[in-house]
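Novice: can't give you the sequence, but here's the structure:
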């Protein structure tokens, strides 16, 4: 069982963005020293949910302030990229990080964000699949040629090659059964999110399709079976239950407001609403459905153990810094997680 870090870097609202960036770099250094496996960064656009909508820039900064922890997007929104340009970016980041890059890919869950880039949500899955094939061809070719309805490359020189051969490990994050099945069919590492019951269903679909595929596309021997099966959870740890709730409640409320920002902007767009992943606003509801874990180290460890047992996980991404949370509180939560929670799962 291993633990990673997930982050949107959503707008806190009470301090300058430059300060937030500095705080996140400090936090990343602490997570690196604490022994977390990987730091995953989201990609969203035109929303306070995500202040690093060009994740490659942020990953380049992280690569220079960390030493051991793996790094990567979860996910690059492939319909928004030129496969050639993205392949070159991946090569740069793999070398900057000295081979610590893990690449998450996806199509984008928000119809609003896709529409801003002139991508129809109904077309995005087909575009994603095509872009994924083109990207992998580019990463594994010295002369890149690929032809489809959307992309046409012929004998493009690829002097930049990934440090990790043939490519960095590929991940897929999904909150629905269709994406979970695709990830299993292609042997990718997998992470889900949301309430435990929904995430459990996604993981079950992934496992069924992965079993048919037979083996991981990019094996990780440090994980059982060579494949990551994980889930993301917002987590707040403190010395007492009351202190953990004090920190978690305003941070969770602010984060949820950021999460649902575009839904409010497009409140009259009833057709688009159906594509949004359901979210629960209240802290108590999120704790009840398993998407948020709050409490003392003992409580947090117990809740994690229950989810590991229920979903059959070998990986959990701890979302420890979000919303209005102060750096000092996030660092204290991280330290308690490192010293009193992670050791319980070392074996």
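Specialist: That came in fine, so what should we check first? Remember, predicted model here, so these are calculated numbers, not experimental data.
Novice: CA only for contacts and neighbour counts going forward, please
Specialist: Noted.
Novice: isn't residue 235 right next to residue 320, touching?
Specialist: Yes - the criterion here is C-alpha atoms under 8 Å, and residue 235 meets it with residue 320 at 5.3 Å.
Novice: quick one: the helices in this structure?
Specialist: Per DSSP state H, the chain carries helices over the ranges 17-34, 55-65, 83-96, 111-116, 121-139, 177-185, 196-213, 241-259, 261-265, 270-273, 283-289, 297-311, 327-336.
Novice: What is the fourth one packed up against?
Specialist: Which is helix 111-116. helix 121-139 (3 or more C-alpha pairs under 8 Å, 6 or more residues apart in numbering; DSSP states H and E).
Novice: Recalculate using a threshold of 10 Å.
Specialist: For helix 111-116, the packing partners by 3 or more C-alpha pairs under 10 Å, 6 or more residues apart in numbering; DSSP states H and E come out as helix 121-139, helix 261-265, helix 270-273.
Novice: this is the other structure I want to compare:
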């Protein structure tokens, strides 16, 4: 079983960011001592209300946490590629990979529909979902070309590299290298440095709950992490991955190459866990559901397609709904371990990303929950390593 985590960043309150950074370092050190595999950094911007108080730059945050630890891997969950220039991402991640000597998991996604994207790139406006998806895929294509081809070039819907029209005139560079220049001196092929430390590059992780994305990932040699879902939806995604024709002919079993990001909170007793987390989880999921007005994160959407939610499911507290359908694991160590073991045996779960983003929550309780999880839950499962 592989255990990863996303650091708590105090959502719901804007506290000084030097404190947030120190909190993330402390959590990462605790996780490293407990043999977590990867710390994952999310990306959000313009958090005037504190709810999106995650690092605006998960690459820089990854470097900081790697420099304050010794062995834990650092990942991005995700880098929202449409909001970035792909050549910058290729360079920055390759540099991070060298600085950490291969401790990078490269996580990417298209991102959700929010106000942020238009501030960076009008082509990335996720109100046009198809266009932003094409931009996402082209950006990832550029990055992989830059890491693996020498020289590389690209011409797509959104980007062309090298940009046509540059003719080298620097006499120091004469005679020009033919692989990068035409006979007339035009720049025709590119190279980025450094090359990634990992060969051929850091593992690529997509963040998704779509069977289409899982199939695509398996075909291209990527891995996938999705948000907690009912077993039927997990199975449809994981089977799409396992049944895909992989790029290298590898045969996957259900659960290979995939993970689940799950809200987990551990207390000494079930009653204490409920008391601690109920209000915060209600607030967190109210916020999430409000962020997707088209209804994709309503309560019905959290269930299997053939499920019929009751009136209580639709109108009661989020906490009770999520606990009923085991979409969050909040309780004592026995309860949480039981939920992990159940999915491990039933559908092959072997990779968990622990999430504890509770608005207005006491940070010391986060540390206590992580300690209980690492001391009383993780030892019941065999470690899976990197």
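Specialist: Structure's in. What do you need? Worth saying up front: this structure is predicted, and the values here are computed from it rather than measured.
Novice: so which of the helices of structure 1 comes closest to residue 342 of structure 1?
Specialist: helix 297-311 (8.1 Å; C-alpha to C-alpha).
Novice: Give the aligned range of the closest one in structure 2.
Specialist: Using TM-score structural alignment, helix 297-311 of structure 1 lines up with residues 333-347 of structure 2.
Novice: Just the buried positions in the matching stretch, please.
Specialist: 333, 336, 337, 340, 341, 347 (16 or more other C-alpha atoms under 10 Å).
Novice: residue in structure 2 matching residue 240 of structure 1?
Specialist: By TM-score structural alignment, residue 240 of structure 1 lines up with residue 269.
Novice: Quick check: closest non-adjacent residue to that match.
Specialist: Nearest non-adjacent residue to residue 269 of structure 2, counting by C-alpha to C-alpha, 6 or more residues apart in numbering: residue 332, 4.9 Å away.
Novice: List the contacts of that neighbour.
Specialist: By C-alpha atoms under 10 Å, 6 or more residues apart in numbering, the residues touching residue 332 of structure 2 are 265-274, 369, 372-373, 376-377.
Novice: Quick check: the aligned residue for residue 152 of structure 2 in structure 1?
Specialist: Using TM-score structural alignment, the equivalent of residue 152 of structure 2 in structure 1 is residue 144.
Novice: State the number of residues packed around that match.
Specialist: The burial count assigned to residue 144 of structure 1 is 19, neighbours taken as other C-alpha atoms under 10 Å.
Novice: Thought residue 151 was touching it, still the case?
Specialist: No - with contact defined as C-alpha atoms under 10 Å, residue 144 of structure 1 does not reach residue 151; the gap is 11.8 Å.
Novice: Look up the residues that both of these two are in contact with.
Specialist: 84, 134.
Novice: returning to that earlier point: is it true that the match of residue 240 of structure 1 touches residue 369?
Specialist: No - using C-alpha under 10 Å, residue 269 of structure 2 is not in contact with residue 369; the gap is 11.4 Å.
Novice: what sits in contact with each of these two?
Specialist: In contact with both residue 269 of structure 2 and residue 369: 331, 332, 333, using C-alpha under 10 Å, 6+ apart.
Novice: Could you export those residues as TSV, including distance to residue 111 of structure 2?
Specialist: Compiled in TSV, these are given as follows (distance: C-alpha to C-alpha, whole Å):
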residue	distance to residue 111 of structure 2
331	31
332	33
333	33
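Novice: Which one of those is nearest to residue 253 of structure 2?
Specialist: For these, the nearest to residue 253 of structure 2 is residue 333 (28.5 Å; C-alpha to C-alpha).
Novice: circling back: which residues are common contacts for residue 235 and residue 320 of structure 1?
Specialist: With C-alpha under 10 Å, 6+ apart, residue 235 of structure 1 and residue 320 have common neighbours 248, 330, 333, 334, 337.
Novice: Just give me the match in structure 2 for the last one.
Specialist: Meaning residue 337 of structure 1. Under the alignment (TM-score structural alignment), residue 337 of structure 1 maps onto residue 373.
Novice: wouldn't that match be in contact with residue 265 here?
Specialist: Yes - using C-alpha under 10 Å, residue 373 of structure 2 is in contact with residue 265, at 8.1 Å.
Novice: Next, show the common contact partners of these two.
Specialist: With contacts defined as C-alpha under 10 Å, 6+ apart, the residues shared by residue 373 of structure 2 and residue 265 are 332, 333, 336, 354.
Novice: what's near enough to touch the nearest residue to the third one once chain neighbours are set aside?
Specialist: The shortest distance from residue 336 of structure 2 to any residue that is not its chain neighbour, by C-alpha to C-alpha, 6+ apart, is 5.7 Å, and that residue is residue 329. In this structure, residue 329 of structure 2 makes contact with 262-266, 273, 322-323, 335-340, judged by C-alpha under 10 Å, 6+ apart.
Novice: between residue 373 and residue 265 of structure 2, who's got more neighbours?
Specialist: Using other C-alpha under 10 Å as the criterion, residue 373 of structure 2 and residue 265 rank with residue 265 on top: 27 against 22.
Novice: Good, we can wrap up now.
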